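Visitor: The following comprises the amino acid sequence and a computationally predicted model.
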Amino acid sequence: MTTPPSPFENLKHLAEQGDPTQRAKTVGAALQAIPELQHWLREIRQGAVQEMRDEGMSHADVGKELGLSRARAQQISEGRTTGKRAATESAEA
């Protein structure tokens, strides 16, 4: 893959570093930080959904706007996880 997915186009410079050792180290550090990145992105999404709710949108309206079910919109606004991540988080608790 020579082009990153569209939300991450500004990371293309990682693939363009000249020194392969430094490139591997930099990308390795980025890969290690992915769980923290996911947590940060989930917090941003949760905040945005909460703002939509504060503006008077119902969970159903939020879900429709974001292409999600009403239930998933509610889960996001409450910070609840689903699927494999939820199973992993409850096993760690």
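Guide: It's in.
Visitor: use CA for all of it now, contacts and neighbours both
Guide: Fine.
Visitor: Helices along the protein, start to end?
Guide: Using DSSP state H, the helices found in the chain span residues 20-32, 34-54, 59-66, 70-78, 83-92.
Visitor: now those in CSV, with distance to residue 1?
Guide: Output for those, formatted as CSV (distance: least, Cα to Cα, whole Å):
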stretch, distance to residue 1
helix 20-32, 14
helix 34-54, 18
helix 59-66, 28
helix 70-78, 31
helix 83-92, 27
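Visitor: Next up, a structure to set beside the first:
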Amino acid sequence: MTNPPSPFENLKHLAEQGDPIQRAKTVGAALQAIPELQHWLREIRQGVVQEMRDDGLSHAQVAAELSISRARAQQIAEGRTTGKRADQDSDNHPK
């Protein structure tokens, strides 16, 4: 079996549970929760970018530190999404 991406190595135990039925249920529940996980991670990232801005970094400096564009750093700080995710978010949260 392959290993999970490095940020998720602590989830490897999901693949190592003995009972296949429980393993399937646990992994299924984890898969269902991925959108919530993504939302949570985006909130954390936004907060960190805002903290960097509060510490005096410009959007350009934040961008350089995170290896993203200046425009993307500003979008993250403002909580804006782009592309496919923005379309999905607007479908789920009409204005």
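Guide: All right, it came through fine. Worth saying up front: this structure is predicted, and the values here are computed from it rather than measured.
Visitor: quick one on the thing from earlier: among the helices of structure 1, which is nearest residue 6 of structure 1?
Guide: helix 34-54 (15.4 Å; Cα to Cα).
Visitor: what does the closest one contact?
Guide: 59, 62, 73, 76-79 (Cα atoms under 8 Å, 6 or more residues apart in numbering).
Visitor: thinking again about what came up before, compare the helices of structure 1 and report which one is nearest to residue 4 of structure 1.
Guide: Closest to residue 4 of structure 1 of these, according to Cα to Cα: helix 20-32, at 12.8 Å.
Visitor: The closest one: average distance to aligned residues in structure 2?
Guide: Helix 20-32 of structure 1: mean distance to aligned residues in structure 2 after superposition is 0.2 Å, counting by mean Cα distance after the TM-score superposition for structure 1.
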